[in-house]
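Q: Predicted model and sequence below, questions to follow.
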Amino acid sequence: MTRQFKTITLSAVLVLVGGVASTGAWSSNAGRTTYMTFSETVALPGVNLAAGTYIFEIANPNSGSNVVRVSSRDHSKVYLQAFTNSIQRPEGLAPDRVITIGEASRGAAPPIRAWFPAGDSSGHEFLYRH
């Protein structure tokens, strides 16, 4: 496991603890919205997210939609709004771990593979073109 991968994963988990704890105060859809802070650049399909805080949320939480929206902390910019595949949380994945990150080639931002809203047994797999 590379040092960069460990750093991003640890940072995401540490920030998530604070983000999830305060999500209820910031959103009416507490279980369907996650504030994530990254210490380094990460990738989503078609876009890189620089270090910073982002909101991951279901675009229409009152539907069965698998459309995920990722926006800036203040909702002023949408970085991604895309269909995702519904997937089950992998066995052994810690309950407080809400994202999985894939490997990247040298110099490229590691891709976020899936997002698991806090408390959900299923998540959203991002679709990358290869």
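A: Great, that's in hand.

Q: alpha carbons only for contacts and neighbour counts from here, please
A: Will do.

Q: How many neighbouring residues does Ser11 have?
A: 16 (other Cα atoms under 10 Å).

Q: Kindly report the same for the one 10 residues further on.
A: A total of 13 residues lie near Ala21 under the criterion other Cα under 10 Å.

Q: any idea how far the residue lying closest to Pro95 once chain neighbours are set aside is from Gly46?
A: Nearest in space to Pro95, with sequence neighbours left out and distances taken as Cα to Cα, 6 or more residues apart in numbering, is Gly119 at 7.1 Å. Taking Cα to Cα, to the nearest Å as the measure, Gly119 falls 28 Å from Gly46.

Q: Next up, a structure to set beside the first:
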Amino acid sequence: MIKKLWLPSLILAGLACAPVAKADEWDKRTIVTFNQPVEIPGRVLAPGTYVMQLLDSASNRDIVQIFNQDQTQLYATILAIPDYRLEPTGKTVITLEERSAGSPEALKTWFYPGDLSGAEFTYPASTHPRHTQHWHTQS
């Protein structure tokens, strides 16, 4: 009897010790707060807190979704361009670009903590930015 229970007990112990992947690591869920209006492709976000994450797709990891803070309203689904950096950081890095006078800054890049690859957001040629600012946020 003890021999019959040994293998199932070992399997259950192994499953209990298996690493658990965080959902945040798969979808890169990031909470960001903007203290001023920010342009994203297709619209301008009011100052506030937002959730940015990758669409749950194994085939395309460049689709970014932006939700309100409690994720009850989807503001945008954006096809981003892969972007790369030489050194990862331990914090989320958001890059904003300055627009013409009177226009809100535009979201340019987003890098998840520890990643070398991130997302670059594109805009029509008529709205190309002039200056870039880097923001580090807590995740």
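A: That came in fine, so what should we check first? If you're wondering where the values come from, they're calculated on a predicted model, not measured in any experiment.

Q: Can you show me the helices along the second structure?
A: 2-17, 23-27 (DSSP state H).

Q: Can you tell me which of the ones you listed is most buried?
A: Ranked by mean neighbour count under mean count of other Cα atoms under 10 Å, the helices of the second structure are led by helix 23-27, which reaches a mean of 14.

Q: hmm, back to that, select, out of the helices of the second structure, the one closest to Ile63 of the second structure.
A: helix 23-27 (10.2 Å; Cα to Cα).

Q: Residues touching the closest one, excluding its own?
A: Residues outside helix 23-27 of the second structure that contact it (Cα atoms under 8 Å, 6 or more residues apart in numbering): Arg29, Thr30, Gln53, Leu54, Leu55, Asp56.

Q: quick one: which of those residues sit in strands?
A: Thr30, Gln53, Leu54 (DSSP state E).

Q: ok, back up a step: quick one: what's aligned to the residue nearest to Pro95 of the first structure in the second structure?
A: Counting by TM-score structural alignment, Gly119 of the first structure lines up with Gly114 in the second structure.

Q: now swap in Val13 of the first structure and tell me
A: Aligned partner of Val13 of the first structure by TM-score structural alignment: none.

Q: export the ones in strands among the contacts of helix 23-27 of the second structure to TSV and tack on distance to Trp6 of the second structure and neighbour count?
A: Below are these laid out as TSV (distance: Cα to Cα, whole Å; neighbours: other Cα atoms under 10 Å):
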residue	distance to Trp6 of the second structure	neighbour count
Thr30	43	21
Gln53	43	21
Leu54	42	23
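
Q: Can you tell me which of these is closest to Glu98 of the second structure?
A: Using Cα to Cα, those come closest to Glu98 of the second structure at Thr30, 22.3 Å.

Q: Which position in the first structure pairs with the closest one?
A: Aligned partner of Thr30 of the second structure by TM-score structural alignment: Thr34.

Q: What is the neighbour count of Ser59 of the second structure?
A: Ser59 of the second structure, neighbours per other Cα under 10 Å, totals 6.

Q: so who does the residue of the first structure most remote from its centre touch?
A: Distance from the C-alpha centroid of the first structure peaks at Arg106, with 21.8 Å (Cα atoms, centre = their mean). Going by Cα under 8 Å, 6+ apart, Arg106 of the first structure touches no other residue.

Q: Kindly report the same for Thr37 of the first structure.
A: So Thr37 of the first structure contacts Ser11, Ala12, Val15, Leu16, Ala51, Gly52, Thr53, Tyr54 (Cα under 8 Å, 6+ apart).
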